[in-house]
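Q: Need coordinates for the below:
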Amino acid sequence: MTTAAPSVPVVPSALDTPVRDWRTPVELTLLGAIWGGSFLFMRIAANDFGPFPLVLTRLVLGAAILLPFLWKVRSRITLAHVGKLFIAGLISAAAPFALFAWGAERAPAGIGAIANSATVLFSSLVAFVAFGEKIGPRKALALLVGFSGVVVLASGRTAGDNVAPAALAGAAASFCYGLGGNIVKRYLSDLPPIAVAAGTLLCAAILTAPLAIATWPSTPIPMHSWACAAALGILSTGLAYAFYFRLIQRIGAPRASVATYLVPLFGVAWAWLFLGEALTVTMAVAGVVILGSVVFSQKRG
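A: I've put the predicted structure just below:
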């Protein structure tokens, strides 16, 4: 999980009695910064690793952090759960992680971070098309506006290079997140969400391993890329997921999801600060359009 936040059940008690203290905004901002950093780490490491080896490293390290949560509920996991976890792992982890890593080889980190913000829109679209959920005029308008932002993002250029392939890869990854979130919500809701996150990462690692081994670089990988891959797996995946679910327990899923709105902001900021990647006009416009449509779609009528 982009770096996008996994789909989880709402915690009514946390919504009925919201916790108001200084920790909440600080922790939400910190989580957005960590997830935004994942696009920086991918941008640095992707060229040396290649997409599949980088994704496997990320998945193994992230799963290792969360494995204790899966182990605690091992007695509740059936053979049917295992099959569903493999499907969810392919759709919500292996595929989107690989698409974002592939895009990171070809375009600035901010492209993937901005495309990632369309996950909420894709989640609503999948719920409407595949599962018959009503979206209403507000969400329908938000979907149209948000997807127009993806078109704007794909139309841009950075330093003369066409970023459309990376933007479309990011949009495809966000679609995978949206589809995967719906699958988890409907078919794996009888397991604790953090255990599901651990299971999907583990299953995704198993699925990715053959491709990663077959494409493993023949030349030594520099230490700075290893460091970024480790940060991507341990910090931006394993620890970030654990941190996210801890927040959900305290303040509820809707409020915790605010962190995902900060991801494109931090993704662009880190890329500018550490890599000198400029924010182009098309990136800024696309970011405002996509993120604005997401916020609009989540507001109550």
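Q: going forward, measure contacts between C-alpha atoms and count neighbours the same way
A: OK.
Q: ok now stretch 123-133, how far from the chain's centre?
A: Its chain's C-alpha centre and that of stretch 123-133 lie 19 Å apart, by CA atoms, centre = their mean, to the nearest Å.
Q: Buried residues of it, list them for me.
A: 123, 124, 125, 126, 127 (16 or more other CA atoms under 10 Å).
Q: same thing with stretch 278-296?
A: For stretch 278-296, by 16+ other CA under 10 Å, it's 278-279, 282-284, 286-294, 296.
Q: Enumerate residues external to it that contact any of its residues.
A: With CA atoms under 8 Å, 6 or more residues apart in numbering as the test, stretch 278-296 has contacts from 110-111, 114, 117-118, 120-121, 138-139, 142-143, 145-150, 152-153, 155-156, 158, 261, 264, 268, 271-272.
Q: want to put them side by side, so please do this one too:
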Amino acid sequence: MSTANLFRLILLAAIWGGSFLFMRIAAPVLGPGVLIEYRVLFAALFLAAIALLLKKPLGWREHWKHYLVLGIFNAALPFLLFAWAARTLSASVLSVLNATAPMWGALIGAVWQRQMISGRVLAGLVLGTAGVALLVGFDHVSSRDGAGLAIAAALFAAFNYGIASTYAKAAPSVEPFANAHGSMWAATLLTLPSLLVFPAPAPATPGALAAALALGVLCSGVAYLLYYGLIRDVGATSALTVTFLNPLFGILWGALFLHEVVGWYTIAGAAIVIAGTALVTGYRPPFSLRKAKAA
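A: As a prediction, the model looks like this:
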């Protein structure tokens, strides 16, 4: 991986890790419904502008059902669940719970294809579960009112990402940028009913609106462009490395800007979850020492 691509990978992880910081800032003010409607709408408008500039067709008539499936399982539902959980949980805890998504994807894929789970995958699932238990068991946020439901909501959000990844493997072949663009418009429509369920609890503040704008344009629009660019340039396996870096930045931003406590259990829990994810996905580093020496 070149230095430029490595920089893009770290930048992407920093942006996606920052999404939990922005949700933690805006969710208590705007509520999950209003916040996520802003997020997906801003992302859709940003990607529409890019599509117009690059002359990339959306193909809505041919792929609208596909966009709706991605819109609900890869955007609207997990975004709403994470925003709802962000009213209670810290950014660091949210980022680590989000890292369980590849584990859910592997488990859902095995059930969907009716395949036996290998010993390696089973060990990864057990390890990931232990990491989550360690994190939420020792972190002080678990003692807050409603923390149990918030943790369950965040894990269910990651579960939905697993559904989306399993679906994407068998879905019609659609250009990656169109997937991102179409799914954001679909999510914009699908999130509208949540405005009735989750009205804004307080008047919008400039800080909350700025966080919503950052979530939409930066964490959804720009991040998708970076991610699909990495897949194109270095392949899906190397791009997957971002999954292991996201929690590190989620913890870092939470500590720097929200003064969240980072205890030994935070680092240990995150490390165990990441190790479990690597086992489940069969991830291997995109380069080896042998290749590096040969170069």
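Q: before we move on, back to that, of the buried residues of stretch 278-296 of the first structure, which belong to strands?
A: Using DSSP state E, the subset of those located in strands is empty.
Q: where's the residue located most distally from the centre of the second structure relative to residue 284 of the second structure, distance?
A: For the second structure, the residue at maximal distance from the C-alpha centroid (CA atoms, centre = their mean) is residue 294, at 36.0 Å. Here the distance between residue 294 of the second structure and residue 284 of the second structure works out to 19 Å (CA to CA, to the nearest Å).
Q: Tell me which residue of the first structure lines up with residue 15 of the second structure.
A: Mapped onto the first structure by TM-score structural alignment, residue 15 of the second structure lines up with residue 34.
Q: Now do the contacts for its match.
A: Residue 34 of the first structure makes contact with 235, 236, 240 under the criterion CA under 8 Å, 6+ apart.
Q: what's near enough to touch the second one?
A: So the one you mean is residue 236 of the first structure. 3, 34, 35, 37, 38.
Q: Return the distance of the fourth one relative to residue 232 of the first structure.
A: When you say that, I think you mean residue 37 of the first structure. 8 Å.
Q: for the last one, same thing?
A: With distances taken as CA to CA, residue 38 of the first structure is found 6 Å from residue 232 of the first structure.
Q: next one: residue 203 of the first structure
A: Residue 203 of the first structure is 18 Å from residue 232 of the first structure, by CA to CA.
Q: And the two? Which one has more around it.
A: Ranked by neighbour count (other CA atoms under 10 Å), residue 203 of the first structure and residue 232 place residue 232 first, with 32 against 24.
Q: thought the more buried one was touching residue 60?
A: No. If you go by CA atoms under 8 Å, residue 232 of the first structure and residue 60 don't touch, sitting 10.8 Å apart.
Q: quick one, what contacts the residue nearest the centre of the second structure?
A: The centre of the second structure sits closest to residue 98, judged by CA atoms, centre = their mean, with a distance of 6.0 Å. Shown in contact with residue 98 of the second structure (CA under 8 Å, 6+ apart): 154, 155, 157, 158.
Q: if I look at the residue mapped onto it from the first structure, how far off is residue 181 of the first structure?
A: In the first structure, the residue matched to residue 98 of the second structure (TM-score structural alignment) is residue 116. Note on residue 116 of the first structure: its distance to residue 181 of the first structure, by CA to CA, is 14 Å.
Q: Kindly report the same for residue 78 of the first structure.
A: Residue 78 of the first structure is 20 Å from residue 181 of the first structure, by CA to CA.
Q: Looking at the two, which has the bigger crowd around it?
A: Between residue 78 of the first structure and residue 181, counted using other CA under 10 Å, the more crowded position is residue 181 (25 against 9).
Q: Please, which helix or strand holds that one?
A: Following DSSP states H and E, one finds residue 181 of the first structure within helix 164-187.
Q: corresponding residues in the second structure for that helix?
A: The aligned range for helix 164-187 of the first structure is 148-171, by TM-score structural alignment.
Q: With stretch 250-270 of the first structure instead?
A: Mapped onto the second structure using TM-score structural alignment, stretch 250-270 of the first structure covers residues 233-253.
Q: do stretch 145-154 of the first structure as well
A: Using TM-score structural alignment, the residues of the second structure aligned to stretch 145-154 of the first structure are 127-136.
Q: Next, the buried residues of the matching stretch.
A: 127, 128, 129, 131, 132, 134, 135, 136.
Q: mean deviation (superposed) between the helix or strand encompassing the fourth one and the first structure, please.
A: If I follow you right, that is residue 131 of the second structure. Element membership for residue 131 of the second structure (DSSP H and E) is helix 119-138. Comparison of helix 119-138 of the second structure with the first structure after fitting gives an average deviation of 2.1 Å (mean CA distance after the TM-score superposition for the first structure).
Q: how far out from the middle of the chain is that helix?
A: Relative to its parent chain, helix 119-138 of the second structure has a centroid offset of 19 Å by CA atoms, centre = their mean.
Q: Which residues does it contact?
A: By CA under 8 Å, 6+ apart, helix 119-138 of the second structure touches 93, 96-97, 100, 103, 106, 142, 265-266, 268-281.
Q: and what of stretch 61-72 of the first structure?
A: 194-199, 201-202, 230, 233-234, 237-239, 242.
Q: Quick check: longest helix in the first structure by residues?
A: Ordering each helix of the first structure by length in residues (DSSP state H) puts helix 23-49 first.
Q: Let me know the next secondary structure element after it.
A: helix 51-72.
Q: And residue 23 of the first structure? What does it align with in the second structure?
A: Using TM-score structural alignment, the partner of residue 23 of the first structure in the second structure is residue 4.
Q: for that match, what are its contacts?
A: Residues near residue 4 of the second structure by CA under 8 Å, 6+ apart: none.
Q: Pull up the gap between it and residue 267 of the second structure, please.
A: Distance of residue 4 of the second structure to residue 267 of the second structure, given as CA to CA: 28 Å.
Q: ok, which stretches of the stretch 151-295 of the second structure are helices?
A: Per DSSP state H, counting those that start in this stretch, the stretch 151-295 of the second structure carries helices over the ranges 176-191, 194-197, 206-213, 223-234, 236-239, 242-258, 264-281, 289-294.
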